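K.L.:
Sequence first, predicted model second:
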Amino acid sequence: MDRYPPIADHGLIGDLQTAALVSSHGVIDWFATPRFDSPSVFAALLDHDGGGYFLLAPEHPEGTWKQLYYPDTAVLVTRFMSPDGVGEIVDYMPVQPGTTAADRHQLVRVARTVRGTVRFELVCRPRFDYARAGHRLDLTPERATFHAPGATAHLQSSVPLEQDGQDVRGAVTLNAGEVAVAVFTVGPPGGQAPPSPTTEGIAEDAWSNIDFWQLWVRTSRYRGRWTDMVYRSAITLKLLTYAPSGAPVAAATMGLPEQVGGERNWDYRYTWVRDGSLSIRALLDLGFVEEATRFIHWLGDRLHAHEGPDGEPLQIMYRVDGDPHLTEEILEHFEGYRGSYPVRAGNAASDQLQLDIYGEALYGLAEGRVVGEQAGYHGWKGLAATLDWLADSWDRPDEGIWETRGGRKDFTYSRVMCWTAFDRGLKLAAEFSRPADTVRWTRARDEILEQVMQHGWNEKEQALVQYYGGDVLDASLLLAPRVGFISPRSPGWLSTLDAMDRVLVSDSLVYRYDPQASPDGLRGTEGTFSLCTFLYVDALARAGRLSEARYAFEKMQTYANHVGLFAEEIGPSGEQLGNFPQAFTHLSLIMAATTLNDALDRLWQRV
């Protein structure tokens, strides 16, 4: 196996409570359980020698590898083709869509030969608690059991297993039509193994999993262009949502670098108010109302808790169950992906002040019918109290959307999203006749608009800029026309878009800002930000530049990996960088696709 396969060389499987990455060579090299934000069991992607992995692949892998999803599902198929035969590994996690947190989670792996003869190899090397906890192996003819201080794992397999230290390995030769099964189950300490799997039982379970995903996708109302990419992004957002609470995480992984060998290695397995709100808005735009409803209740619980630092109604991120404590630590024993050190667990940015989150929250939830029917009176009171607080607090420097560690500034985007919060709050109050201090909210909204246009505008650049008095361009402002802060075809916005074209855009890829021009408190550089590229497509479409928008969107699809997934960034040579897959990227793909598709439809209707 490769010491460190490319970040994009993976598919994602999950059970709506946690997830795993499977490389295109049949290696599970990332898996945390029982939740997304739990310690890892397999983490070879962060430390090849010590992180642990689960391999199921042809013993002699010299051949051609292909990977795909079973259509409109999260069931992953890895295919191997050689002169001796064609083999497949089918990977999935049984879906647990309920609202109760499960105490055990399964990785199901099925090896089969579809033509000729293939000899498969199995190696299972779990490393519990980020490889900080040892384990003891019990091996019987039926199963391997790994006992660790905080968990017990069972591997049940029709592949004959043999002991390899405290790990196991095995091999089996399969002729055409023959199947071998391996099920890895992790649960609490001392937990009993599930019943021994049978080929028939696994087949039935796999089809049930396929039915779950395909039936869910069919509830989408999207019927436009790029259906495959939109549905894949929707499935990815669903996979990244913790079903018991309804909270989406920003990514399935931690520690994957924005620059290989650099220090920009963060833990993204938490729920950002910003990312979660926009994720739910993207799913809502596709017709997935249940997901929006769950997140409304989750967000309402956070507002009632008043857990933000310094008296804020919200902090910027939480654990998936709403716990606000995300203490950051460095896993010093991990070398990091290709030497990208340090590897961080937890996220110290949770204590930052980022005022834009209130705008994204109101924008994400401002589908009137959903808020009106689901938030209820007490939910509305929580939103109104938040806007009352914001009316006193919006005119403050903050750390901004990009979580820079270079000090607080008057970030233009933060003020734009505060405007959005008041704008949507006023519209909701009017639509549903809810009690609100509309005079105060209106005054705050109007003051923000005046202030941004006076202090966030740079005359030399002829553009809105990153922070007041500066000259740095910032791609986060590409959301300004989408939320209605500025007309998408006004002269001021078109000149801002032109300035971004000159400075931030590289072959349709978009940098979020220039870290050399705007020091962010960190060493090194980064790639283009995939979220910003899709926001750029959205802004081009709204500006009427449809040919450019469509070409940029189509080119961006060529940067997707082999199964349609995106990480956070694109590096200079086209490689994917950062945590993977990234919810922000996939939600912005959906936003861009719906905007561009609608604009093209209107164009064709006029022809």
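P.N.:
Thanks, I have the structure now.
K.L.:
Only C-alpha atoms from now on, for both contacts and neighbour counts.
P.N.:
Will do.
K.L.:
ranges for the strands of the stretch 501-607 of the chain?
P.N.:
Assigned by DSSP state E, counting those that start in this stretch, the strands in the stretch 501-607 of the chain fall at 505-506, 509-510, 528-529, 569-570, 576-577.
K.L.:
wait, I meant the stretch 101-250 of the chain
P.N.:
Under DSSP E, counting those that start in this stretch, the stretch 101-250 of the chain gives strands at 105-125, 136-139, 143-148, 151-157, 161-164, 167-175, 179-187, 241-242, 247-248.
K.L.:
same for the fifth one, what does it pack against?
P.N.:
Under the contact criterion of 3 or more CA pairs under 8 Å, 6 or more residues apart in numbering; DSSP states H and E, strand 161-164 touches strand 167-175.
K.L.:
Residues in contact with the strand it packs on: which ones?
P.N.:
59, 112-126, 137, 144, 159-163, 180 (CA atoms under 8 Å, 6 or more residues apart in numbering).
K.L.:
take the one below as the second:
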Amino acid sequence: MTETAIAEHGLIGDLQTAALVTTDGSVDWFCCPRFDSPSVFGALLDDERGGRFRIRPAGPHTSVQMYYPDTAVLITRFSGADGIGEVVDFMPPCGEAVTGTHRIARLVRCVRGRMAFEVLVAPRFDYGRRPHEVVLTGPGAVFVADERCLALHVVREPDDAHLAETRVEGGDVHTRLVLEAGQVRGVVLESDPARSPHEIRVGEFTELFESTVDWWRTWLARSTYRGRWREMVARSAITLKLLTYAPTGGLVAAPTLGLPEELGGERNWDYRYTWVRDASFSVSALLAVGFTEEAAAFGAWLGERIREGDGGPSGPLAVLYRVDGTTDLREEPLGHWSGYRGSSPVRIGNDAAGQLQLDIYGEALDSVCTADRAGFGLPHRGWTAVRAVLDWLGEHWDQPEEGIWETRGGRRCFTYGRLMSWVAFDRGIRLARAHGRPAPVEDWTWQRDSIYDQILNRGWHRTRQAFVQHYTGDDLDAALLRMPRTGFLPPRDPLWISTLDAIGTDLVTDTLVHRYDPVSSPDGLAGSEGTFSLCSFAYVDALARAGRLEQARAAFEKMLTYANHVGLYAEEIAPTGEQLGNFPQAFTHLALIDAAVTLDAALG
């Protein structure tokens, strides 16, 4: 067997962790008890050693997959020679209290005719590094690996004959469900269970399904978006909610690790963490569509990180954090895993946590300012932390750094990093003046203006007639598509329009946008990569702000066709149109919301 294509998955979750389900009914990625915990099912990255939890028809079949409308409940429908059946997958949402108990609920239904389903539960604890024992009980099974435990509960009725003999082979549990039209059964896999495996009645299981559907629909009803692309914006909002760690409000960049930016290449990273940049962008995106509680939670998470002020070599902020706010992210390879379609090494942890990326300070201060305008307020402790950040930035912004794309080819004076440093001082000045807060406004103004002059003198390339990636070259960078959003230049300023045209010529293929050219601008890694979907949506946003509405709308509509069958995006798009990189990526869905809101406003 080979790993299922990245796009052939749907996402379910409970707001503390998440699982990917293939179009053939297999849970082939699940980390527990948190997003950034070791995997229990990892067939996505190694079909033989990763482990899976699969329910599918016993004979030849075809399948389709969809979300139950306006929810994170996933339906995989199978058609076989004797009937039609479906598996309904969901994870009941957890509260904000940290818990090790998480449930993957799998409702199995025969819709027409007769269908036999095969059930395989094959966990591989700790990325497949830790052996386990399995014990069958009357109504289920228990899997134990040191301190980790999973219980398999069976959904059935008294004296039910629809469960065939269950057997254990090599630590895996196999069973079979034979259902007639209208019959419903299922299983629930629970981590760190409060009780031993037990029978769950169909009525109780149906109530759990209905309560999960109601929870998601009640949550989504808070959306204020009434624009042209409601379905895709709603799916993006639900996806962002699924990628949120409720106990802290942190947003993970993606629930996966190791999915390649180039098949067979080395650009395989662990994204199960919260980046300051992503969390900052989420504040404005979610406020724009009415999710104020989520924006406030992300803002609170960010505020805690700013107040802690212990980012090590990257300054008062680290580039990324674990979902609990800690920074132990040492990178190491999983040498025993083959990687997605042979893409290795498979890395856990992320050494980018120790890089210097100056842009995060502008993004953080911009989100603080956005939240303040929305009425969240900025307490004294928060203002003191903001002053400390700007004091540090005043001494450090004029130096080489690794940049937004976390390159590993050495530090450079990236224009985008300078641009966002300008934003940081600009937003600090605005906050001080708006609230009469004590601050060295004259010094901040001098710093802001110095950065502005430097970008115009050194970031603008007269030959290219464009703002370039860094001061010592003439390469372009799609990160600068965010320039008009910051207010650094008006969106129709001739300097910006010339830059937009240059990016369109060098980095855009139809509607798909490369971040930069890794050949002419080496990033310290071998190979190349696909187009970056975040940048493709940022291109739509920039076109709309420049008044190029017909081009912007066409680009946006085309980008929507690159979503997978349930509206999800990975990080990148390959030249073949295949999705690449970690999946689904929060950054892409944030950018989709931003582009939709901007384009709606421009179209009127």
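P.N.:
Great, that's in hand. Note that this is a predicted model, so its numbers are computed, not measured.
K.L.:
TM value for the aligned chains?
P.N.:
The TM-score (TM-score structural alignment, normalised by the length of structure 2) is 0.97; 596 aligned residues with a CA RMSD of 1.3 Å.
K.L.:
returning to what we had before: just put the strands of the stretch 501-607 of structure 1 in a markdown table and tack on distance to Ser588 of structure 1 and mean neighbour count.
P.N.:
Listed next are those as a markdown table, based on distance: least, CA to CA, whole Å; neighbours: other CA atoms under 10 Å:
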| stretch | distance to Ser588 of structure 1 | mean neighbour count |
| --- | --- | --- |
| strand 505-506 | 17 | 16 |
| strand 509-510 | 13 | 26 |
| strand 528-529 | 11 | 24 |
| strand 569-570 | 13 | 27 |
| strand 576-577 | 16 | 27 |
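K.L.:
just the strands of the stretch 101-250 of structure 1: most buried one?
P.N.:
Across those, averaging neighbours per residue (mean count of other CA atoms under 10 Å) puts strand 247-248 on top, at a mean of 30.
K.L.:
Tell me the residues of structure 2 aligned with it.
P.N.:
Aligned using TM-score structural alignment, strand 247-248 of structure 1 spans residues 250-251 in structure 2.
K.L.:
post-alignment, that stretch versus structure 1, mean distance?
P.N.:
Stretch 250-251 of structure 2 differs from its equivalent in structure 1 by a mean of 0.3 Å after superposition (mean CA distance after the TM-score superposition for structure 1).
K.L.:
on that earlier part again, need the strands of the stretch 501-607 of structure 1 in a markdown table with distance to Glu360 of structure 1, can you?
P.N.:
A markdown table is the format used below for the strands of the stretch 501-607 of structure 1 (distance: least, CA to CA, whole Å):
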| stretch | distance to Glu360 of structure 1 |
| --- | --- |
| strand 505-506 | 24 |
| strand 509-510 | 21 |
| strand 528-529 | 19 |
| strand 569-570 | 21 |
| strand 576-577 | 25 |
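K.L.:
if we compare these, which one ends up closest to Phe54 of structure 1?
P.N.:
Closest to Phe54 of structure 1 of the strands of the stretch 501-607 of structure 1 is strand 576-577 (CA to CA; 23.1 Å).
K.L.:
Give me the mean deviation of the closest one from structure 2.
P.N.:
The superposed strand 576-577 of structure 1 is, by mean CA distance after the TM-score superposition for structure 1, a mean 0.2 Å from where its aligned residues fall in structure 2.
K.L.:
which part of structure 2 lines up with that strand?
P.N.:
Counting by TM-score structural alignment, strand 576-577 of structure 1 corresponds to 579-580 in structure 2.
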